[in-house]
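Participant: Next come a sequence and a model predicted from it.
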Amino acid sequence: MDADHIPGIDPTSTPGGDGCAECLAGEAPGWWFHLRRCAACGHIGCCDSSPAQHASGHARESGHPVLTSFEPGEDWFWNADTQQFLDGPAMSPPTEHPSAQPTPGPAGKVPPDWQRHLK
């Protein structure tokens, strides 16, 4: 299958923000470990190691199962329905959160004992 035509991946979609949309909107706990980008619509959510797991929640609720990393140096895709990695096309930039965005983030919201809260 042509990598530019994988169901669930729209390489022209752009990221919906610089951090997890739900955490930044004030949903508890309000911080994340790593960020994931919806490969269909660009929604940015927090990873499954993060306390709230907003990226997987978006995948379930939206019917957009394919996620890609929004972390520097990572370019993998993950199908949340099949629980499998897959190859995909280059996505529209930016392909990672801003370098000023700390990991975990966002700045000022991460508890001092953040490692204890990872799933």
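Facilitator: Arrived safely, thanks for sending. Numbers count the residues shown, from 1 in each chain.
Participant: rest of the way, CA atoms for contacts and neighbours
Facilitator: OK.
Participant: Check which helices and strands the lengthiest helix in the chain sits against.
Facilitator: Counting by DSSP state H, the longest helix found in the chain is helix 54-62. If you count contacts as 3 or more CA pairs under 8 Å, 6 or more residues apart in numbering; DSSP states H and E, helix 54-62 packs onto strand 35-38, strand 44-46, strand 66-69.
Participant: A further structure is provided below for comparison with the first:
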Amino acid sequence: MTPGTLGCEECLAIGQEWVHLRLCRTCGHVGCCDQSIGKHATAHFHKTRHPIIEGYDPPEGWGWCYVDEIFVDLPDQTPQRGPIPRFF
């Protein structure tokens, strides 16, 4: 998967800060986690129904399935396309 941006796509567009990044395993959208103000990764799921995200900043080796609401193992982590700006 190729990440689409070097940070949360929506936060970068509006100048908002994020805590952690999540990568959509279907399309490469980079969104912020639910601890972030925007919760853009979850919003992306609700918009697209793409089910699996990856803990991306830093690469964490786990995934989350929104449909089944469970963690999933991701042995094929996506390398960071960096450097990723820090906003926390």
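Facilitator: Yep, that arrived. These numbers come from a predicted model, not from an experiment.
Participant: re earlier: same list, the helices and strands packed on helix 54-62 of structure 1, but as a markdown table with mean neighbour count and distance to residue 77 of structure 1 please.
Facilitator: Converted to a markdown table, these look like this (neighbours: other CA atoms under 10 Å; distance: least, CA to CA, whole Å):
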| stretch | mean neighbour count | distance to residue 77 of structure 1 |
| --- | --- | --- |
| strand 35-38 | 29 | 9 |
| strand 44-46 | 31 | 14 |
| strand 66-69 | 28 | 4 |
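Participant: Which stretch of structure 2 lines up against the longest helix of structure 1?
Facilitator: On the basis of TM-score structural alignment, helix 54-62 of structure 1 is assigned to residues 40-48 in structure 2.
Participant: and that stretch, how far out from the chain's middle?
Facilitator: 10 Å (CA atoms, centre = their mean, to the nearest Å).
Participant: do stretch 42-51 of structure 2 as well
Facilitator: Using CA atoms, centre = their mean, the offset of stretch 42-51 of structure 2 from its chain centre is 11 Å.
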